[in-house]
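A.B. asks: below are the sequence and a predicted model for it; my questions follow.
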Amino acid sequence: MPRQLTVLPAPDSPDAALGTVLPAVRAALGGGAPLAVLPAGPAATAARAVLAPDEPLEDGADVVVVTSGSTGGGRGVLLPAAALTASATATLDRLGGPGTWLLALPVSAVAGLQVLVRSVVGGTVPVVLAPGEPLADAVARMPGGRRCTALVPTQLRRYLDAEPGALRAFDAVLVGGAATDPDLLARARAAGVAVVTTYGMTETSGGCVYDGLPLDGVRVRVDDDGIAIAGPVLALGYRRDPEATAAAFTGGKFRTRDAGTTGPDGRLTVTGRLDDVVVTGGVNVAPQAVEGALREHPDVADAVVFGRPDEEWGQRVVAAVVPAPGAAPDLAALRPWVTERLGGPAAPRELHLVDAVPTLHTGKPDRRRVAARLGGGDR
């Protein structure tokens, strides 16, 4: 008999996360009802349409996670319990064993879901960061022993500025979901924070490369088509989309569409998404690198970069930046700053000042939303 998907709403409180979602995750991992958790807010309607809970579920899937849609419409990723638990087990092994996890990310996304899976696998009960709760208060509710959490870079930056002492209370702070600026990592490590960078995606059951090195059992290859990942952490494919599944999952590998390099020691460096590359004057520019350079400028608090058609250059580099308090950055200051670090082609030719960088429900910068909102700017 075909299995039907159980769809839960986004938990609106720590009690809901621990009392409803955690038991459902435990059941799904143990062969019970397959599970999906909706994101909060308007994204829930689109996610439910992708999940199609009234339609029979594909064989072998135990959890379905809807991607953020950073390169277009979101997809439902079919994850078997074995892949999720393989990822959690390898993570705990890499970090030195089980501990208490602080859930600070939405469980509708794989990074938040994995906090629950790691807790189930490790035999611990997570602590949930309540909306608006200071990080230090949540840490005070955690028991003794090993403490771990997972954050996106914007959270790390915010807590590093406001509550560095609370961050130092963790034995491991996993940071992923978006590119993390080297300057931010250096600041965190200088402050005594045990930061671990992670690379992965929903299709790999979350982070599968830690500080550039694959988890046990994970294999990474880089070629002209981007980064390919293999191992026990892979998803089965996409919900009700066999064509997309066949294109992305080939020969036992998942093709990420991310660009990267590997060093002599096998350490992976991710340079950006192939889909996001801005080709300006015949030169490939990675938006993530430009964003990192801009965030190092003292007048810039945050930044997002994308490309726009340009008659002269093919594409021009466009930057939307959040000014630092009391600052008013302009192109005259930012172009030479970026040129010195990345070369002239990477320097923005259009600038917009914004109050905040909008993000997807996973915490990644929403470049498409920014580009759609903004009209012409300074040239």
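C.D. replies: Ah, there it is.
A.B. asks: CA only for contacts and neighbour counts going forward, please
C.D. replies: OK.
A.B. asks: next secondary structure after the helix or strand in which residue 36 is found?
C.D. replies: Per DSSP states H and E: residue 36 is located in strand 35-37. As assigned by DSSP H and E, the chain's next helix or strand after strand 35-37 is helix 43-51.
A.B. asks: quick one on the thing from earlier: distance between the strand holding residue 36 and the chain's centre?
C.D. replies: From the chain centre to the centre of strand 35-37 is a distance of 19 Å (Cα atoms, centre = their mean, to the nearest Å).
A.B. asks: likewise stretch 74-87?
C.D. replies: With Cα atoms, centre = their mean as the basis, stretch 74-87 stands 15 Å off its chain's centre.
A.B. asks: element containing residue 139?
C.D. replies: If you go by DSSP H and E, residue 139 is part of helix 135-140.
A.B. asks: run through who's touching that helix.
C.D. replies: Applying Cα atoms under 8 Å, 6 or more residues apart in numbering, the contact partners of helix 135-140 are 102, 127, 128, 129, 130, 159, 163, 165, 166, 167, 169.
A.B. asks: isn't residue 256 up against residue 223?
C.D. replies: No. The criterion here is Cα atoms under 8 Å, and residue 256 misses it with residue 223 at 11.3 Å.
A.B. asks: put this next to the previous one:
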Amino acid sequence: MHVSWLDGSPHALAALDTALAAALNGGPAVLPLNSADPSAPALLEAMAPDRPAEPDTAVVIATSGSTGAPKGVLLSPRALTASATATHARLGGPGHWLLATPAHYIGGLQVLIRARLAGTKPAFLTGTGFRPDEFAAAAAPVLAENGPRYTALVPTQLVRLLDDGGAGLAAARAFDGIILGAAATSPKLRAQAAEEGVRIVPSYGMSETASGCVYDGVPLDGVRVEPDADERLWISGPVLSHGYRLAPELTAESFQDGSFRTSDRGRVLPDGRIEVLGRADDVINTGGVKVSAAAIERLLGAQPGVRDACVVGLPDPQWGEAVVAMVVASADEATLRAAVRAELGAAATPKRIEFVSELPLRGPGKIDRQAVRSRLVREGNPEGL
């Protein structure tokens, strides 16, 4: 197995691109890792790169996920190319790509694969952090090309571009399509992007589906997404992973009869589109009433002055679990609590709202719920809520 250590430099990304080309043609499987990630040594040890890769594996995406336990997603050349090909078909044809998210995650890695299949040379947004002016500079060579121009971002990056309103936003407007992944796109953010003339494509997917497999509610060609009786989403199609690195029991549990059992709840809308309702474990049982943390987050996020929100259930002697929220907002607590109560009822109304300048994130823009929970426990007094 070939280990690609990524440090944010163009040289490291170019080396990964070369290794990917070999892996897609039957060469050694590639394990991309972030050299600045404190968990990288543990991930490397868990992936055991000195042992042979599972058959038909081109890429291993290693992650600690929300549980903290290392896990390696196995992706075949067929799954990776099926995802890239279907993405181009949905967006409007092969084109030129800007890599603006970390390449050790599947969303960034797929940008390299799409560009390679399109026969184009990707541009790289390098360095740490995300600055709108640097995004504009990195986008310039892509936007100078003829034909479709694409990039992939996470919602927090788009928010910064919209807030900045300068060269970064102008560059975003010039792309023919911007895939938004890693986290849900709120209706408010969708409306803001449309108002500013930014063409976004909200996506849903994961490493196990070789990146986004549902674009703007519609599965990619060849992909099926179906909820079971408990609203748990099952996904099938050529984009699927064939299992987890050195974990046959986890593989058998998650992949059954050609389908992948996700950790998400969802439903099929009357028009056939897929609506993702949130994680299956985000239900809070408070006072004997089950409420959805995702539904509360969506409602809070729609309120004036709210930029982001995370809702968790904390142990409480009276309620069993208390609904507690952490929000990035200029609104006041009473107004937000009243909005939730009016729309979702008393049980869903947060017992406490903690205001912060930004939510803790993990990976490429996902809210770190465990960090939110720990901070709320540390800074509050959940037993006295």
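C.D. replies: That came in fine, so what should we check first? Owing to the predicted nature of the structure, the values given are computational and were not obtained by experimental measurement.
A.B. asks: returning to that earlier point: of residue 256 and residue 223 of structure 1, who's got more company?
C.D. replies: Using other Cα atoms under 10 Å, the more surrounded residue of residue 256 of structure 1 and residue 223 is residue 256, with 19 against 10.
A.B. asks: look up how far residue 68 of structure 2 lies from whichever residue in structure 2 pairs up with the more buried one.
C.D. replies: Superposed on structure 2 with TM-score structural alignment, residue 256 of structure 1 falls opposite residue 262. For residue 262 of structure 2, the distance to residue 68 of structure 2 equals 17 Å [Cα to Cα, to the nearest Å].
A.B. asks: check which helix or strand the counterpart of residue 120 of structure 1 in structure 2 maps to.
C.D. replies: Using TM-score structural alignment as the criterion, residue 120 of structure 1 maps onto residue 116 of structure 2. For residue 116 of structure 2, the element it lies in under DSSP H and E is helix 106-118.
A.B. asks: the helix or strand just after that helix vs structure 1, mean deviation?
C.D. replies: From helix 106-118 of structure 2 onward toward the C-terminus, using DSSP H and E, the following helix or strand is strand 123-124. Aligned to structure 1 and superposed, strand 123-124 of structure 2 gives a mean residue distance of 0.9 Å (mean Cα distance after the TM-score superposition for structure 1).
A.B. asks: please name every helix or strand in contact with strand 123-124 of structure 2.
C.D. replies: Other helices and strands packing on strand 123-124 of structure 2, by 3 or more Cα pairs under 8 Å, 6 or more residues apart in numbering; DSSP states H and E, are strand 96-99, helix 132-143.
A.B. asks: any idea which of the ones you listed gets closest to residue 208 of structure 2?
C.D. replies: Closest to residue 208 of structure 2 of these, according to Cα to Cα: strand 96-99, at 20.5 Å.
A.B. asks: picking that back up, so which bit of structure 2 is the strand holding residue 36 of structure 1 matched to?
C.D. replies: Counting by TM-score structural alignment, strand 35-37 of structure 1 pairs with residues 30-32 of structure 2.
A.B. asks: run through the residues that contact residue 65 of structure 1.
C.D. replies: Applying Cα under 8 Å, 6+ apart, the residues contacting residue 65 of structure 1 are 36, 37, 76, 77, 78, 79, 108, 109, 110, 202.
A.B. asks: picking that back up, in the helix holding residue 139 of structure 1, what's buried?
C.D. replies: By 16 or more other Cα atoms under 10 Å, the buried positions in helix 135-140 of structure 1 come out as 135, 136, 138, 139.
A.B. asks: read off where the very next helix or strand once past that helix ends up in structure 2.
C.D. replies: Counting by DSSP H and E, the element after helix 135-140 of structure 1 in chain order, helix or strand, is strand 147-151. For strand 147-151 of structure 1, the aligned range in structure 2 is residues 149-153, judged by TM-score structural alignment.
A.B. asks: the matching stretch vs structure 1, average distance?
C.D. replies: In the superposition with structure 1, the average deviation recorded for stretch 149-153 of structure 2 is 0.8 Å (mean Cα distance after the TM-score superposition for structure 1).
A.B. asks: distance from the chain centre to that stretch, please.
C.D. replies: Centroid separation for stretch 149-153 of structure 2 versus its chain: 15 Å, with Cα atoms, centre = their mean.
A.B. asks: check stretch 212-219 of structure 1 too.
C.D. replies: Chain-centre distance of stretch 212-219 of structure 1: 18 Å, with Cα atoms, centre = their mean.
A.B. asks: hang on, the earlier thing: so which of the helices and strands packed on strand 123-124 of structure 2 is nearest residue 37 of structure 2?
C.D. replies: Among these, strand 96-99 comes nearest to residue 37 of structure 2, with 19.2 Å by Cα to Cα.
A.B. asks: equivalent range in structure 1 for that closest one?
C.D. replies: Strand 96-99 of structure 2 covers residues 100-103 of structure 1 once aligned (TM-score structural alignment).
A.B. asks: the matching stretch vs structure 2, average distance?
C.D. replies: Looks like 0.9 Å for stretch 100-103 of structure 1 (mean Cα distance after the TM-score superposition for structure 1).
A.B. asks: and the residue nearest to residue 128 of structure 1 when sequence neighbours are not counted, how close does it get to residue 227 of structure 1?
C.D. replies: The shortest distance from residue 128 of structure 1 to any non-neighbouring residue, by Cα to Cα, 6 or more residues apart in numbering, is to residue 103 (4.7 Å). Applying Cα to Cα, the value for residue 103 of structure 1 to residue 227 of structure 1 is 29 Å.
A.B. asks: which residues sit in contact with the residue positioned nearest the centre of structure 1?
C.D. replies: Ranked by distance to the mean C-alpha position of structure 1 (Cα atoms, centre = their mean), the top residue is residue 177 at 1.3 Å. Residues in contact with residue 177 of structure 1, defined by Cα under 8 Å, 6+ apart, are 111, 152, 153, 198, 199, 200, 201, 362, 363, 364.
A.B. asks: skipping adjacent residues, who's closest to the third one in space?
C.D. replies: Counting by Cα to Cα, 6+ apart, residue 153 of structure 1 lies nearest to residue 180, which is 5.7 Å off, once chain neighbours are set aside.
A.B. asks: tell me how many other residues crowd the aligned residue in structure 2 for that neighbour.
C.D. replies: Mapped onto structure 2 by TM-score structural alignment, residue 180 of structure 1 lines up with residue 185. Residue 185 of structure 2 is flanked by 20 other residues according to other Cα under 10 Å.
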